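Participant: Fold the following for me, if possible:
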Amino acid sequence: MRETPQDFELQITFEKREYSNDTLLDMYLKMLKPRLIEEKMLLLLRQGKISKWFSGIGQEAVSVGVTAAMDMSEYILPMHRNLGVFTTRNIPLYRLFAQWQGKKSGFTKGRDRSFHFGSQEYKIVGMISHLGPQMGVACGIALGHKLQKKRDVTAVFTGDGGTSEGDFHEAMNIASVWKLPVLFCVENNGYGLSTPTDQQYNCKHIADRGIGYGMESHIIDGNNVLEVYHQVKRIADSVRYNPRPVLIEFKTFRVRGHEEASGTKYVPEELISHWESKDPLMNYRQFLIDQGILSIGEDVKKKAIIKTEIDTHWRRANEEEAIVPDMEGELNDVFMGYKETIDLPGVTSGKELRFIDAVSQALFQGMEKFETLVLMGQDIAAYGGVFKITEGFVATFGEDRVRNTPICESAVISAGYGVAVTGGKSVVEMQFADFVSSGFNPIVNLLAKSHYRWGQCADVVIRMPCGAGVGAGPFHSQTNESWFVTTPGLKVVYPAFPVDAKGLLLSAIEDPNPVLYFEHKALYRNIRQEVPEEYYLTPIGKAAVLSEGNAVTIISYGAGVHWVLEVLASNPEIAADVIDLRTLQPLDEETIYASVRKTAKVIILQEDSLFGGIASEISAKITENCFQYLDAPVKRVGSLDTPIPFDLELEKQYLPQKRFEKELFSLLQF
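Facilitator: Presented below is the predicted three-dimensional model:
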């Protein structure tokens, strides 16, 4: 029968080694502070003065030991039970207390709770509740440092339960393949909420998983602060000069509930008693007393000083006024503001390019301008990508910046965010837009909410080769923009012409916010246009009016724009305003409304299935804002509400291309 954390007998033997008495005493005080804070918080919780608490009592040695072993300039990505990370980084306590109370002087302006925050000042990147993505973020931070030639180590925490998530395994694989200086710190504390470890994994030790990834791994007594500090410091020093990932399993135990409301009834009392006897703080305190480094009287004085500090900072946070809601401020913080630095709207001379060439040229010029920009995707390096868009890039920019990735969309997207944390930029290619479903979580929960939550930009572009018309079937043909336009914090662009393909992609790269860039595969080699050779920007959020007329407003984007133009070319008598949206989020409402007020009739064409698509939202907005100008109901045309079929005839039936002309004439006759 395999060994589990609860029957792993800890022999807590403290070794002074070369450490001075001051260092040994300091380690005690670093553990004492979070313990006393927790005792205060548990009291306040019972009094109803805070809403929730995730206790790390009994696990302080891991948080403190790891953080103390790191340089202050190195990033740490903690979890919700790692209070010792924050206190060891010397964050003012009133700011922590304000964060937990939802006050303005916290780190998220009341927008998130507990430890769901980060701070560039203290080099801490906080978690999201989905746990796993922060592993990939750590990889991205390490990659950013590696590209900047820094010898920094990044430490990221997870629990035994978190190691069951796919993101953990994806991140481990990426870190190993790319030799990234990441310390994967697993607090094996016996339970994932109420699920014991023998129902979480079936290997003897979590550290054994390192073998499968070709990764060095260690098991450390997580209740022995000196052992944690010494071993992590030794490993970190080694990793700084020989960059590589290391998996570290800390054997410890959670003696309180997952959060206080859940209790610990599912844990045998003798098991809790066993681990309480191995309390990292009390055992270390006794060691210091036995060594003559700490007296009982001095201990009482130290506790009194810390308690006074806690009470003083608590009063400061408690006396701070509650946040007054400010709608304008809330809306403005969804995206990070920035100013486009280059715009050449009048440039018309250039060279005829296919749509695909315009995308490639934009990427190349973006790489030339931004030395911190890194491209990541499957097969994009020497092979040039499945569509050959990055062919030849490696010869110019090298494999460090044009990176083949393993097949792990979630961790790669998270890594892109990590690169942004270090001040870099990334463009991540989904080989096909359909595959983004495997990376959905970090896009909608990490990238989209980052700036709103703690002011950190998510300078990531996700390239999305999409669309039907090429007989590729259900898993390579979707145009899935509707998955993302409803998520605040994401920008979504969808060009129809080579000029816009280049300008919008360069704007997306310049923009510090997360941008999903849809590029229709059927347009790649079929649409040509004269494209300026210079570096220029097409503004995100501004639609293009392709033709003007008084009879009807036609709104579309992507391949749909070309279907519209084909119909109008066959019916020159139709005087239509044709609006190419170009950007779906943010939407150019003013251009739409101005046209509708003029024509009084509107039809919206999308390639996506009709129900729940962008056409529905635009229709609702027009009805709400232009109802008095309408002479007919707003008409929507989209694909069938079925998956996309493979057979070309079935695909033609699925697509709205033929139905559009019929619906347009029906509207004109209304």
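Participant: Please make it C-alpha for all contacts and neighbour counts, starting now.
Facilitator: Noted.
Participant: ok, Leu353 - contacts?
Facilitator: 498, 528-531 (C-alpha atoms under 8 Å, 6 or more residues apart in numbering).
Participant: Quick check: the farthest pair among these?
Facilitator: Largest separation among the contacts of Leu353 by C-alpha to C-alpha: Arg528 and Val531, giving 8.9 Å.
Participant: shared neighbours, those two?
Facilitator: Joint contacts of Arg528 and Val531 (C-alpha under 8 Å, 6+ apart) are 352-353, 498.
Participant: so of those residues, which ones are in helices?
Facilitator: Among these, the members found in helices (DSSP state H) are Pro498.
Participant: For Thr583, state which of the shared contacts of Arg528 and Val531 is nearest.
Facilitator: Nearest to Thr583, judged by C-alpha to C-alpha, of the shared contacts of Arg528 and Val531 is Pro498 at 14.6 Å.
Participant: Count the residues that sit near that closest one.
Facilitator: For Pro498, the number of neighbouring residues by other C-alpha atoms under 10 Å comes to 25.
Participant: and for comparison, fold this next one:
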Amino acid sequence: MTFDRKDKDNVTLLNFYLQLLYPRMVEEKMLILLRQGRIGKWFSGIGQEAIAVGSTMAMKSEEYILPMHRNLGVFTSRNVPLTRLMAQWQGKLSGFTKGRDRSFHFGTQEHKIIGMISHLGPQMALADGIALGDLIASKEKATLVFTGEGATSEGDFHEAINVAAVWNLPVIFLIENNGYGLSTPVNEQYKCKNLVDRAIGYGIEGLQVDGNNILAVYDLIDSVATRMRENPRPVLIECLTFRMRGHEEASGTKYVPHELLEEWAKKDPILNFEQYLLEQDILTPDAVAEIKANLKMEIEQEVEAAFNEPEPLAKEEEELKDMYFPYTSDPVSPEGPVKELRYLDAISDGLRIAMQKHTNLVLMGQDIAEYGGAFKITEGFVQEFGKARVRNTPICESAIVGAGLGLSINGFKAVVEMQFADFVSCGFNQIVNNLAKTHYRWGEKADVVVRMPTGAGTGAGPFHSQSNEAWFTKTPGLKVVYPAFPADAKGLLLAAIEDPNPVMYFEHKYLYRSLTGPVPEGFYTMEIGKANVLRQGQQLCIITYGLGVHWALDYLDENPDISATLVDLRSLQPWDKETVSAAVKNTGRALILHEDTLSCGFGAELAAWISEHCFKYLDAPVMRCASSDTAIPMNKALEDGFLAKSRLKHTLNQLLAY
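Facilitator: As a prediction, this is how the structure comes out:
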């Protein structure tokens, strides 16, 4: 291995050695603890330290790095205390996740490190969002994100690099090619000769480096980052290295040919660099021994300090509270005149006011700029707010939701538009595993609203008509709103944007142009989680939301002999238990109406809760009126037969006759 020191002095080279040696010695201690049974799991990066250390030292301390679970050197090079890291690995309260997650599945704003989740690829899109924030704010910064050769097969890898390429984002995508994805060798992972060749397909620069040579890694990252700060655009870098231990220690390395391990052992990044420094008279054998002895003592002390910390105690109230970023909703009452607006225009008005109020708010979605979106809700926005903040996106829902989270991490707000709610399935992982869990895991807000044009009634068929709110109401960490009227649509959207937590905002497509109502001008918000009682009655209560509200209103208008309390939930997570309970107690009969399918729709949760908490007030079973347990058909007659509206009369009569 050849080292080129360039203009680095002896002190700098010695610092490189210390930074390189420290994570190796920490790892060796972890392996001892593992054999002693004092820890249960470890993902070893032995043999790969030069990549994490060299690249981290090349980045500025205020620039974000998004590492993987074999990148201990990122954390140690950013001076994260080992005691706290050890507490994190042991699930102690002083760890970054308070015992809620393990390994490097956390972030720290103090050190500008954003950790991964187990799905490997999603953090790449977060890097896009972080870099986008720097670009919009005209900050000359680069962002570094790690991935492994196995994760390059994931769609998130393609989506994130494609977005970065199209938007000229200053992101260094660093592939650690260590030969194996668990036990699967690279020849079974991809067909191309070099992973860096994929850069050609994205129209970006691709570079390859010896990942075991710390000076080569440092010099390359330093050069790329320096150019990137002045001329933002992404670069793909492949670092060639080898995983000397198993995927994690329990898996072992029996699947690796012995001669391959011997070959790469000769390329050990620490031994080779140490030998180089000895040859250059920068180190002496005695100095090496002294350095190692001092580091060993320091590591022993910090590790034991973490072991001596008490185990966390389960406190349900605190666990529930920490699912969300602390935020007290203080609804702003509307002031000034009221005007008649379509449901669609009320949403547009709310978005425009939010964009005017929050200069750090970014809108992202397919065709939302010059075209104005599939439903023209953002028409004219790009002329008013510019393309930096009103961004057309490639067709890649996962990357855009992830970019929204990255923007939030970097101090922005984001509204992501799904062209149709159905398409959210392509971004599902980012929503339920990143947006929803981020605050619970490491205390960081996820200030993202996902707009969801939803519902049937237009004959659009199985892929443009689904009511999929139940996918998200059962996911802790998300808030879900579903307005039925123009005024609510505006007030709840503004409330969702004000809230620093992730909010799924469902807006019914059928109502866009068919429903008009009075909407206050100017800024106002409504409380998320507060229902609205539209009618008071004595015979029964109807609990519904979205288009179901209008089905119920129409039916009650056509049947004035029925005395019903009508509750519009407006929010599904959290939902207004107090109002629902009062309606059930006052009427003794409850009908739950929604557009979603019957089985496991949100109505099932409502029915279970009412049966559990209001049973003694019931004069009849809780009944549900929902759509058929089929996909949504396109033909209008079939669609009408599918929808819950076709069963409303029968279900109501059945409940009243009980």
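Participant: before we move on, back to that, who has more neighbours out of Arg528 and Val531 of the first structure?
Facilitator: Neighbours were counted for Arg528 of the first structure and for Val531 using other C-alpha under 10 Å; Val531 has more, 25 against 19.
Participant: Could you check how far the counterpart of that one in the second structure is from Tyr190 of the second structure?
Facilitator: By TM-score structural alignment, Val531 of the first structure lines up with Val519 in the second structure. Here the criterion is C-alpha to C-alpha, to the nearest Å. By it, Val519 of the second structure lies 55 Å from Tyr190 of the second structure.
Participant: coming back round to it: could I get the contacts of Leu353 of the first structure in JSON lines, plus columns for secondary structure and distance to Asp26 of the first structure?
Facilitator: Listed next are the contacts of Leu353 of the first structure as JSON lines, based on DSSP: H, G, I helix; E, B strand; the rest coil; distance: C-alpha to C-alpha, whole Å:
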{"residue": "Pro498", "secondary structure": "helix", "distance to Asp26 of the first structure": "62"}
{"residue": "Arg528", "secondary structure": "strand", "distance to Asp26 of the first structure": "68"}
{"residue": "Gln529", "secondary structure": "strand", "distance to Asp26 of the first structure": "68"}
{"residue": "Glu530", "secondary structure": "strand", "distance to Asp26 of the first structure": "68"}
{"residue": "Val531", "secondary structure": "strand", "distance to Asp26 of the first structure": "64"}
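Participant: JSON lines for the shared contacts of Arg528 and Val531 of the first structure, including distance to Arg240 of the first structure?
Facilitator: Listed next are these as JSON lines, based on distance: C-alpha to C-alpha, whole Å:
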{"residue": "Glu352", "distance to Arg240 of the first structure": "49"}
{"residue": "Leu353", "distance to Arg240 of the first structure": "46"}
{"residue": "Pro498", "distance to Arg240 of the first structure": "45"}
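Participant: If we only consider the shared contacts of Arg528 and Val531 of the first structure, which is nearest to Leu375 of the first structure?
Facilitator: Nearest to Leu375 of the first structure, judged by C-alpha to C-alpha, of those is Pro498 at 20.7 Å.
Participant: and that closest one, what pairs with it in the second structure?
Facilitator: Aligned partner of Pro498 of the first structure by TM-score structural alignment: Pro486.
Participant: Now do the buried residues in the longest helix belonging to the second structure.
Facilitator: Using DSSP H to define each element, the second structure has its longest helix at helix 10-35. For helix 10-35 of the second structure, burial by neighbour count (16 or more other C-alpha atoms under 10 Å) applies to 13, 16-27, 30-31, 33-34.
Participant: Stretch 380-396 of the first structure now?
Facilitator: Going by neighbour count (16+ other C-alpha under 10 Å), the buried part of stretch 380-396 of the first structure is 380-385, 388-394.
Participant: re the thing from before, and in the second structure, which of the contacts of Leu353 of the first structure remain?
Facilitator: Compared against the second structure with both residues aligned by TM-score structural alignment, their matches' C-alpha atoms under 8 Å, the contacts of Leu353 of the first structure retain 498, 528-531.
Participant: on that earlier part again, now tabulate the contacts of Leu353 of the first structure in a markdown table and tack on distance to Ser51 of the first structure.
Facilitator: Listed next are these as a markdown table, based on distance: C-alpha to C-alpha, whole Å:
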| residue | distance to Ser51 of the first structure |
| --- | --- |
| Pro498 | 53 |
| Arg528 | 59 |
| Gln529 | 59 |
| Glu530 | 60 |
| Val531 | 57 |
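Participant: Run a quick check on Gly190 of the first structure versus Arg254, I expect a contact.
Facilitator: Yes: in this structure, Gly190 of the first structure is within contact of Arg254 by C-alpha atoms under 8 Å, at 6.7 Å.
Participant: what's the overlap in contacts for the two?
Facilitator: By C-alpha under 8 Å, 6+ apart, no residue touches both Gly190 of the first structure and Arg254.
Participant: Return the residues in contact with the counterpart of Gln148 of the first structure in the second structure.
Facilitator: Aligning on TM-score structural alignment places Gln148 of the first structure opposite Ala137 in the second structure. Listed by C-alpha under 8 Å, 6+ apart, the contact set of Ala137 of the second structure is empty.
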